[in-house]
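S.K.: this is a predicted model, with the sequence first.
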Amino acid sequence: MNNEAFLITLVSRCKYSRILELYSSEFESLPYSIGKLKHLRYLNLQFSKKLRRLPDSVCKLQNLQTLNLLGCVELQKLPKGMRNLISLGNLFITTKQVDFPDKGIAVLTSLENLNTSYCRNLESLFNGIQLSTLKKLSLYGCESLKSVSFHAIRNINVLAICKCDKLELAMGVGSQIPDSRLKFVYLGGLPQLVTLPQWIQGSANSLQSLVIMGCINLKELPDWLPTLIYLKYLAICKCPNLLSLPDNMHQLKNLEKLDMSGCPQLWKRFKPGVGKDRYKISHIKYVYNLQEEDDEE
């Protein structure tokens, strides 16, 4: 679809539409009249690679629940008035902005799912705000991102951080977020990661799945790892410099699956039948190295 006149006509004739799919469109902008779609719940502009701006009238869509701007690599900035999207629960963003209007996002009282992907200029997130409703946060390919105020998102259940090379994860020595509610954490493609950030320990009473993928400089797992007593699934994949696990792994009594794919030196120590440290994880029902299985085939 690349006919702007057609889009203007479409908007004028579909005043009661609840879903508008403009996936991979050729538009550089949307008509101002889009703000008249008062019943719209779902607006998908994903991979509209020529889209440069959204009219401020988008923020009149007070029934909008999902706004998908992923892959909109030419989008200069989010529209003014984001705070007016009072029903917005899912926000997926790719933009050229250096920072987001954090205070505008902070008042989105329905926001539960935030995904920022390939926001290559984004430098910071959540400074001086609280996002009490947010349940899921994904940060992917934000190569300039340096800081995230994790204290602002202490209520989230799902956190995924991938390919954000400059992001400071530690938050200072001894720093943690007490009583956080994380259930799933994914850390991938982070060369700056040499051990786990201590704020994860604040989720000892909730964390069930922890996935560490492609962190080539990860050298150790902290001694406090076994305090994550509700952990059921632990994956440490493609981390070649990780050579051992904490000695007190037996304390993870709920751990059912341990994946060590792509960690050849680690696998040698824990391989069934021959690994000298296998006894330390003998209580775990499923221990595997999928890469070794592929090699054998």
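M.R.: Great, that's in hand.

S.K.: use CA for all of it now, contacts and neighbours both
M.R.: Noted.

S.K.: L108 versus T94, what's the distance?
M.R.: 18 Å (C-alpha to C-alpha, to the nearest Å).

S.K.: which one's more surrounded, those two?
M.R.: T94 (28 against 21; other C-alpha atoms under 10 Å).

S.K.: surely that one and L70 touch.
M.R.: Yes: contact status for T94 versus L70: in contact at 4.9 Å, counting by C-alpha atoms under 8 Å.

S.K.: want to compare, so here's the second one:
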Amino acid sequence: MYNTTCLDSIFICGCDSLTYIAKGHLPPTLRRLTIEYCKNIRTVLLEEDGINSTTSLLEDLHIGFCTSLESVTSSGELPATLKHLFICGCKTLESMAESFPHNSFLEFISITHCGNLKSLPRGIHGLSNLHKLVIESCPNLDPFPDGERELLPPNLRWLMIDEACEKMVHGIHNLASLQYLKISSIVSFPEEGFPTNITELVIKYLNITEALFEWGLHRLTSLRRLEIEGGCPHLVSFPTPKMMLPASLTSLRISSFPNLESLSSDGFRGLVSLEHLDVAECEKLTSFPMNDLPPSLLILQISKCPLLEERYKRDQGREWTKIAQIPCVEIDDRLTYREVYLGK
């Protein structure tokens, strides 16, 4: 392949005889390399003695479901030219590299479902070009090895983490550019709270939900989309008086609240910009706010809420008239009512 002077992308899938890729044999023009379902590959980029590796142009590296993978690179260094790094479903991978390269061009890192991964390369806080970071389902990971300072890249705009990356939560408040935040199964809430500039927040099965509500979601004055799944087993009404929601919200999804019985009129009254409401898996929920839903609402979705579905069934439910003015109503993935409208 080395003599191929115009090849810029290679995709290898299901090649069980592949155990490594010699970096020095890759085309010098290569920019994208994808390796998937190669169950015997152990090293993706192998440096061979006596073979000079050309200056790499590699920008995108995708590795998926390579179940024997032990290392990404034998040299311990990722290509300095990398912009996007995706690793998924590599259950034997313990380490990606020793450290991130200085002056790295990395913009997007996604590491998911790597159950044996124990550490990230050192120096993640120095990745000034990194805008998106996703780390999920890596239960044995320590994101800050060797006592490294718990700092995140300063220009992150998008962050998705779960309990293995709990240490990262305590540096979130410094991320002045952060817009999207998804956190799952975190057990401690940062004293400084979240950056108030985020526009989308997804929280799933948190043990810190009550602490988060006490801190005050209304402080997130730029928040447009909020999704809360689980983590509130004792909640019977949403939102509670202590749980003020920001007036900037245009989309709200709540799901997996096993004891939720009602949505609060007071809590929804201030949501003057709300356009999309999605309620799912709230088996005890029986009603929407007594004073009806915000007039700005354009889309209402109801799923796996049997009591609510019965009460608001089109032309049959006794409360149907309360939602009849909403342009689009979807119940259990069935479009119940729709008007032609232009979404914003």
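M.R.: Ah, there it is. Bear in mind that the values here come from a model prediction, so they are computed numbers and not experimental data.

S.K.: neighbours of N289 of structure 1, how many?
M.R.: Residues near N289 of structure 1, counting by other C-alpha under 10 Å, number 19.

S.K.: contacting residues for the alignment partner in structure 2 of S175 of structure 1?
M.R.: Correspondence of S175 of structure 1 to structure 2, assessed by TM-score structural alignment: G216. When contacts are counted by C-alpha atoms under 8 Å, 6 or more residues apart in numbering, G216 of structure 2 is found next to 242-245.

S.K.: run the last query once more with 7 Å
M.R.: Residues near G216 of structure 2 by C-alpha atoms under 7 Å, 6 or more residues apart in numbering: 243-244.

S.K.: SS state for the equivalent of N155 of structure 1 over in structure 2?
M.R.: Under the alignment defined by TM-score structural alignment, N155 of structure 1 corresponds to N197 in structure 2. Three-state assignment for N197 of structure 2 (DSSP: H, G, I helix; E, B strand; the rest coil): coil.

S.K.: can you get me a residue count around N197 of structure 2?
M.R.: Neighbour count of N197 of structure 2, defined by other C-alpha under 10 Å: 18.

S.K.: can you check the one 3 residues further on too?
M.R.: Number of residues near E200 of structure 2 (other C-alpha under 10 Å) recorded here: 20.

S.K.: ok, it - contacts?
M.R.: Going by C-alpha under 7 Å, 6+ apart, E200 of structure 2 touches 179-181, 223-226.

S.K.: out of these, who's nearest Y337 of structure 2?
M.R.: R225 (23.5 Å; C-alpha to C-alpha).

S.K.: quick one: the closest one from R338 of structure 2, how far?
M.R.: Separation of R225 of structure 2 from R338 of structure 2 (C-alpha to C-alpha): 22 Å.

S.K.: the two: which is more packed in?
M.R.: Neighbours were counted for R225 of structure 2 and for R338 using other C-alpha under 10 Å; R225 has more, 19 against 15.

S.K.: the match of N155 of structure 1 contacts S222, correct?
M.R.: Yes: the criterion here is C-alpha atoms under 7 Å, and N197 of structure 2 meets it with S222 at 5.6 Å.

S.K.: how about the strands in the stretch 201-344 of structure 2?
M.R.: 225-229, 237-238, 251-255, 262-263, 276-280, 299-303, 328-331, 334-338 (DSSP state E, counting those that start in this stretch).

S.K.: swap in the stretch 1-150 of structure 1?
M.R.: For the stretch 1-150 of structure 1, applying DSSP E, counting those that start in this stretch gives strands covering 19-21, 42-44, 66-69, 90-93, 113-117, 124-125, 136-140, 147-148.

S.K.: ok, S119 of structure 2 - contacts?
M.R.: With C-alpha under 7 Å, 6+ apart, S119 of structure 2 has these contacts: 95, 141-143, 145.
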